[in-house]
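*Asks:* generate a structure from the sequence data that follows.
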Amino acid sequence: MRIGVSWLREYVDVPAEPEALEQALVRMGLEVEEIVDLRTTVAGPLVVGRVLSAELLTKFKKPIRYCQVDVGEADPRGIVCGAPNVAEGQLVVVALPGAVLPGNFAIAARKTYDHVSDGMICSVRELGLGDDHAGIMVIPPSAGVKPGDEARPVVGLDDIVVEVEITPDRGYCHSARGIARELSHAFGVPFRDPARIDYDQSGSARLTPRDDPDQSPAADPVPYPISVRDTVGCDRFAARLVRGIDPTAQAPEWMKQRLSVAGIRSISLPVDITNYVMLELGQPMHAFDPDRLTGALLVRRALPGERLTTLDGVDRALDPEDMVICDTGLANPLAPEGAGLPVSLAAVMGGENSEMQPDSVNVLFEAAHWDPVMVSRTARRHRLLSEAAKRWERGVDPQLALVALQRAVTLMTEYGGGQLEPGVLDIDHVAAPNPIVMPSSLPGRVAGIVYPEQRVAELLMAIGCEVSPGQPADPGPSAVPALVVTPPTWRPDLLQPADLVEEVIRLDGYNKVDSVLPVAPAGNGLTASQRRRRSVGRALAEAGYVEALSYPFTSPGVLDALGLPDGDPRRITVRLTNPLSDEEPLLRTTLLPTLFGTLRRNLGRGQRDVALYEMGLVFLRQPGQPGAPAIGVESRPSEADLAATDAAIPHQPWHVAAVLVGDVEPAGWWGAGRPASWADAIEAARIVLDAAGARAVVRAGQQAPWHPGRCAEILVDNGPGEPETVVGYAGELHPAVCAALELPRGTAVMELDLDAVALPGVIVAPRFSTYPPALIDVALVVDAATPAGEVQDALVGGAGPLLEAVRLFDVYSSEQLGEGRKSLAYKLTFRAPDRTLTGEEAVAARDAAVAEAARRVGAVLRGA
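*Replies:* Take a look at the predicted model:
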């Protein structure tokens, strides 16, 4: 909302200093976007001039005129002007040499178009007053100025413009009336309400609510026959008619200036008046040309299949939730007889078939009150976030309709002539605001400040509330007095005691509320699960992986791209009722889709060697799990509803996933690099489980979306006598999945269920031996299908307590070993905690390890 301070000062006496205004508005909870002192936007001489002559220069491609302009000096100045509307006799705004216009545009005498231009005739945009650049700014003769006078007061450059960002709960501040009211609270000065005007209803009748709002007594002198079929979507509709206006009449300059400051261009006098009243009072209005209507007006919901071409020239398909104003004289093949054709998309934008025309001589002003929810949905459905819709969806005072009509017809007859019809239409079904019962001590308990009951009542009455004593909710000797507060009609946001508390604290001053930090309760720091997740993330980061953070939403098609078979538990998804994107309405059951999306973005931006990991929740709904019940907001949910809601919440375990593409080890002068492979994904799983305090067991497995022959099943060793637990899979992505998701072939992937890994107990610090180790290498020949991890487990099991470490350092196959055989070479480290091992002890431990490997997997010592 942009508004000039001079306009606000018509309703409230406020200082003209920008700093004081900004501080006052911020104190009232309004966000100030900008305060511009227009007196400083144009420097140097800016005067009124009169065009004495305008010679057309014909040898140029566009119309250029060389003007002689009287600026109050002894001789006129010659000024070159390219505006199409410049004409002899006009009063114009002239920037003389030495002036500096907005944008640091300096004016100087210079030669252009074969003439010396000794100044500049300015347009509205060049003066920084608006966006109109179609022609120069012409001052009307009624302004009472003469050549040479200072031009700033004439064009409004002696004002201060305030731009305020209005929060959704303060819709009444989308008007000069609302902002002036807030400034009166901030400065403690009287408020002159522009809506408190005398309204003479003599000779007119007011329609009162009745069982059938479409029927009204024939004796009611209404300006135009109008009926409302849906009083939920429109609970008030008022109208007045002015006949015989001057179609050539223009809005006065002061009105155009105020509209321009607000960012609204001048169109015609009736339309300008509706826009002006909207800015002044906050009541959006519409002007119909009654001569273009063929029958009575009907307010109703749109019908399926109906269409309307709005004022912006767009043909729109209407929705049954939309409210429309219809001309019942027009036949509608989609509607019953008498329903008419839509001529306006109610509360949002009028239609082309009823708008005011340049030759319109009669005008029907409409002021209504519409359902905010309906307007909000209609505006977003049609992508028409108009100034009217912006106000309706935030709440408009339903008692403004008649006041706004009176203001509009007064301006119309004053500046456009015409005769006001005596009748007033007012279909009123507005419900009175509900009173709120609030303990008088509640604001003090919330803010930590003592507010006497009288002070609370004074502050609430200052914003228009009616306050009276009420019965305490819990009578007794210690009962707290209560107040019954009825909010004003312009504050639909005041619905509960908490809203009133906010108003009391805001008006008394947020600065009076002490900033006291709450005492943090003693705690144990991070939980064991949180510490484990941090350890896992740190370990992966130290291994060269970069963390990715993604939204947990995915699309149905990605499950097919991953090749998940029918019946896979990951296909049982939770669908969001109101998703951020219609393309991703599901909660993920695996981290891979979101991680692959991040990988694609990195590859698309030129990255070739990428290693990413993500840790987050997945949402696993069980087969047959019920959905959440529909719970209203009118009261607290019952215990049964809460239990049903809890039962509908899906299981949400923490998963960790990693993906690699490109080179793990780069190539260089030192030699060739090494591309990422399935082994790196398995190693990432080992890193995770090691950081989680568990021992990984790796064996061959099959699971979509991994390559069947290059997929490892990752298990956790739960100790002697306990079965191993499958916690995830790692390996190479299936080629078909790579093609479907546009990922490089050979992409290595790992995903683990972190919550399936038991939390480690108390970790005992290891004891280090100071005695020297005994290093022995062994090479074992096994079947090619035997996992190296099983061979290593056998060596560990047979070597006994003297074995300190075992590491695979070579894998070899050849014809000499035989088809289907391979050689695995391990480096064994033996050490005793209390002595130096002898050679015989080390060899004996080595032989025991080999013997156990032979027993478990049929290993044969190579060369034996």
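*Asks:* could you use CA atoms for every contact and neighbour count after this?
*Replies:* Noted.
*Asks:* and residue 503, what element?
*Replies:* helix 497-508 (DSSP states H and E).
*Asks:* likewise residue 300?
*Replies:* Taking DSSP H and E as the criterion, residue 300 maps to strand 297-301.
*Asks:* starting at the chain centroid, how far to that strand?
*Replies:* Here the centre of strand 297-301 is set off from its chain's centre by 33 Å, with C-alpha atoms, centre = their mean, to the nearest Å.
*Asks:* so what touches that strand?
*Replies:* For strand 297-301, contacts defined as C-alpha atoms under 8 Å, 6 or more residues apart in numbering pick out 225-230, 234, 320-328, 339-340.
*Asks:* now do the residue nearest to the spatial centre of the chain against residue 507, distance only.
*Replies:* Centroid-nearest residue in the chain, with C-alpha atoms, centre = their mean: residue 580, separated by 10.2 Å. Distance from residue 580 to residue 507, counting by C-alpha to C-alpha, to the nearest Å: 37 Å.
*Asks:* do the same with residue 283
*Replies:* 25 Å.
*Asks:* what does residue 530 give?
*Replies:* 44 Å.
*Asks:* could you do residue 736 as well?
*Replies:* Residue 736 is 65 Å from residue 507, by C-alpha to C-alpha.
*Asks:* cool, residue 455 as well?
*Replies:* Between residue 455 and residue 507 the computed distance is 11 Å (C-alpha to C-alpha).
*Asks:* can you check residue 443 too?
*Replies:* Distance from residue 443 to residue 507, counting by C-alpha to C-alpha: 12 Å.
*Asks:* ok, now residue 821?
*Replies:* Per C-alpha to C-alpha, residue 821 is found 86 Å from residue 507.
*Asks:* could you also give me the structure for this next sequence, so I can compare it with the first?
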Amino acid sequence: MKFSELWLREWVNPAISSNELAEQITMAGLEVDGVEPVAGAFHGVVVGHVVECGQHPNADKLRVTKVNVGGDRLLDIVCGAPNCRQGLKVAVATVGAVLPGDFKIKAAKLRGEPSEGMLCSFSELGISDDHNGIIELPEDAPIGTDIREFLKLNDNTIEISVTPNRADCLSLIGVARDVAVNNQLPLNVPEMAPVAATLTDTLPIKVEATEACPRYLGRVVKGINVKAATPLWMREKLRRCGIRSIDPVVDVTNYVLLELGQPMHAFDLDRIDGGIVVRMAQPDETLVLLDGTEVKLRDDTLVIADHQKALAMGGIFGGEHSGVNEETQNVLLECAFFDPLAITGRARRYGLHTDASHRYERGVDPALQPQALERATALLLAICGGQAGPVIDVTHEASLPRPATITLRREKLDRLIGIQVEDQQVSDILSRLGCTVTTLDGGWQAVAPSWRFDMQIEEDLVEEVARVYGYNNIPDVPVRANLEMTTHREADLSLKRVKTMLVDRGYQEAITYSFVDPKVQALLHPGEEALILPSPISVEMSAMRLSLWTGLLSAVVYNQNRQQGRVRLFESGLRFVPDSSADLAIRQDLMLAGVIAGHRYEEHWDLARQPVDFYDMKGDLEAILDLTGKAAEIQFRAEANPALHPGQSAAIYLQGERIGFIGVVHPELERKLDLNGRTIVFELLWNKLADRVLPDASEISRFPANRRDIAIVVAENVPADDILVECKKVGANQVVGVNLFDVYRGKGVADGFKSLAISLVLQDTARTLEEEEIAATVAKCVEALKQRFQASLRD
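*Replies:* Modelled structure (predicted):
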């Protein structure tokens, strides 16, 4: 946001310097990026009147003029500007003047003709880059007046960074309100009296999308002269705010945009068929924009249409067909309130970013439209002439936002600020900010002003009081810390320890945004509802994550696109799951997740280049589970997950409760996400594992261990893990180790079955086991497997 200091001081004029004003604005929360003079350093330039203008006798492109600058004689000045003509009021650099760049004006002869000065362009005075011709001043410009005084060039442009929550400060009135509050001054609002209708002409207006457009105002203005010149004072104010003058109609709407923060649009009335309809775009509907670009509209885009076609993208960009041009005589002035959610992200989808969309996305004062329309009407009639009809107001009150009513507790205010601000001062600050304040026992109740969308909760009011009271007025107090010894249970497993182990295994920790692309998340979690942010950073960051996979997989793609052939990442963080039974209807779970992709090992002459597979990740995951002491209670079960390969994935269960997933990313998903090759992921509910099981010390047997191998045939759908668990349970204290060392399918094994080769390690702590005991235990295991899984020994 860029504005003129003098324009701001028309609204509120504190007795402080420009630098002090900039510092004050910054401390108010509107960071000043720069303060620059509106013109270069020069002197000796005055208003002149071209009394005579003739062709130079020795040069086709030069003119010889006689100029009155208020002295006792006319000055002879040679000029090469194409717009130089008799009767023009101009800026004259007289002999002795010094222009920007230390350029000194001296009397000289140009092609044999004397020249006692120079007729200046805007660029020559360091005002703008416009060097197409000399400055044309108004006819009433006083001859001989210093041009700096006449054009008010002793001015600065102030550029501020406006945070998304302070959309009200994307206007002069918004900044002026803050300056007035901080200096305890009244706001000098220019007179904006309603314009009486002199026509009865109206246009039918129908709002179908009432939630997206709760308020739409229109006004017919007929008989305007669009070729009229925009007044210099308006052109200068626009220029100092970084906006180029186009024509008086557009200039007026831009002026109101800057002054009040209300985007407006003017339609050529004669190009509107029937009336105005505010609706959502229809399937395959197209629109040619003012810049000549044709866009195919999406069905979630708000459009302003007539009875035949779309005329403009609501709150974003006007259309070429109904735009004002040199032939326009009658216009419809539009002034509307669009819901921020109806505009947010729409412009970016079409590769657009306009002043209107920038403001509507952040929120425009829903009570501002009548005042803005009257202001624009008055300015338009004053510049272009014409007659105005009555205001057509279509408002759906139920859809308009309601200002928040907030209770501010004295205890909360004192605790957060650290000092006690007097009751009357708190009431005064909130009132000057535009709030309607009621004093309560132990606090205040404030109704936020319509232009402050960011005032929603108690902490917002605390911030406002501190901001206006002055952060510099709050004394620095040394931090007081109550140091206490904290207890640490031996059973607490530090997440830091797990992270260290993953780093030792070649992983790198990633930190990704909790805000993710809802489209990508929907691919990973189809059918699951996510929390959508009302004011996202961007459309691609508008949903709260349901898992850490969304960010990690995006990080993998990012690294693979930068020639990283081996990626191993992990992350810990919260996921956000909508849950009506949780606080604020959102459940936050601490998760630990990881992803691997690419080569199994770093490139080495002695190692084959092999891609990672499921068991690489499973081994790393089992190392984590070993740290918890709960590995024996963990089960990997085949279970469908839409994000994972159905044949290379598993759900992770702890004592019958699912705590995570592991698996290869689904091939279709790999393609949609542009992943390069096989990618394996895992995710765990960390809080279910953080309370580790302490190991029990036991005597190591001094007696020999015995191994027996069995091969059993079971149905294909029987998990091998269930077989191993059953063997451990049946073998009781004598079976100290069970391992699956081979899986066979093929000749000798019927279709739908598989052969599992299992090793049983038997050992006793008190004696050497006899062969009969070993055989009995093995037979007991085989019988148990037969009973539970219909297993049989393989021949």
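*Asks:* quick one: TM-score?
*Replies:* Remark: TM-score between the superposed chains equals 0.64 [TM-score structural alignment, normalised by the length of the second structure]; 623 aligned residues with a C-alpha RMSD of 5.4 Å.
*Asks:* re the thing from before, how close does the strand holding residue 300 of the first structure sit to the second structure?
*Replies:* When the second structure is superposed, strand 297-301 of the first structure averages 1.7 Å from its matched positions, counting by mean C-alpha distance after the TM-score superposition for the first structure.
*Asks:* equivalent range in the second structure for that strand?
*Replies:* Taken onto the second structure by TM-score structural alignment, strand 297-301 of the first structure occupies residues 276-280 there.
*Asks:* residues in contact with the helix or strand hosting residue 382 of the second structure?
*Replies:* According to DSSP H and E, residue 382 of the second structure maps onto helix 369-384. Identification of contacts with helix 369-384 of the second structure by C-alpha under 8 Å, 6+ apart yields 192-195, 217, 221, 224-231, 248-249, 252-253, 256, 260, 262, 333-337, 387-388.
*Asks:* now, those residues that are in strands?
*Replies:* Among the contacts of helix 369-384 of the second structure, DSSP state E puts 217, 221, 333, 334, 335, 336, 337, 387, 388 in strands.
*Asks:* now for those residues: which two are most distant?
*Replies:* The span of these, defined through C-alpha to C-alpha, is set by 337 and 387 at 25.0 Å.
*Asks:* neighbour count winner among those two?
*Replies:* residue 337 (25 against 20; other C-alpha atoms under 10 Å).
*Asks:* aligned counterpart of that one in the first structure, please.
*Replies:* Under TM-score structural alignment, residue 337 of the second structure pairs with residue 369 in the first structure.
*Asks:* swap in residue 407 of the second structure?
*Replies:* That one, residue 407 of the second structure, aligns with residue 438 by TM-score structural alignment.
*Asks:* that match in helix, strand or coil?
*Replies:* Here residue 438 of the first structure is recorded as strand under DSSP: H, G, I helix; E, B strand; the rest coil.
*Asks:* who's in contact with it?
*Replies:* By C-alpha under 8 Å, 6+ apart, the contact list for residue 438 of the first structure reads 482, 483, 484, 485, 497.
*Asks:* let's see if you can find the most crowded of these.
*Replies:* Neighbour-wise, the contacts of residue 438 of the first structure (other C-alpha under 10 Å) top out at residue 485, 25 neighbours.
*Asks:* so what's the aligned residue in the second structure for that residue up against?
*Replies:* Using TM-score structural alignment, the partner of residue 485 of the first structure in the second structure is residue 446. Going by C-alpha under 8 Å, 6+ apart, residue 446 of the second structure touches 405, 406, 407, 408, 430, 435, 436, 437, 438.
*Asks:* and what of residue 635 of the second structure?
*Replies:* 652, 653, 654, 721.
*Asks:* also residue 463 of the first structure?
*Replies:* So residue 463 of the first structure contacts residue 488 (C-alpha under 8 Å, 6+ apart).
*Asks:* from residue 506 of the first structure, how far off is it?
*Replies:* Counting by C-alpha to C-alpha, the gap from residue 463 of the first structure to residue 506 of the first structure is 11 Å.
*Asks:* ok, residue 613 of the first structure next?
*Replies:* 47 Å.
*Asks:* more neighbours: which of these two?
*Replies:* Using other C-alpha under 10 Å as the criterion, residue 613 of the first structure and residue 506 rank with residue 613 on top: 26 against 18.
*Asks:* what segments of the stretch 101-250 of the second structure are strands?
*Replies:* Assigned by DSSP state E, counting those that start in this stretch, the strands in the stretch 101-250 of the second structure fall at 103-104, 108-110, 113-115, 117-119, 156-161, 205-207, 215-222.
*Asks:* dump those to a markdown table, plus distance to residue 564 of the second structure and mean neighbour count.
*Replies:* Converted to a markdown table, those look like this (distance: least, C-alpha to C-alpha, whole Å; neighbours: other C-alpha atoms under 10 Å):
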| stretch | distance to residue 564 of the second structure | mean neighbour count |
| --- | --- | --- |
| strand 103-104 | 57 | 14 |
| strand 108-110 | 68 | 14 |
| strand 113-115 | 70 | 17 |
| strand 117-119 | 63 | 24 |
| strand 156-161 | 37 | 20 |
| strand 205-207 | 53 | 18 |
| strand 215-222 | 53 | 24 |
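*Asks:* which of those sits closest to residue 662 of the second structure?
*Replies:* Nearest of the strands of the stretch 101-250 of the second structure (C-alpha to C-alpha): strand 156-161, 45.2 Å.
*Asks:* residues in the first structure aligned with that closest one?
*Replies:* Aligned by TM-score structural alignment, strand 156-161 of the second structure falls on residues 160-165 of the first structure.
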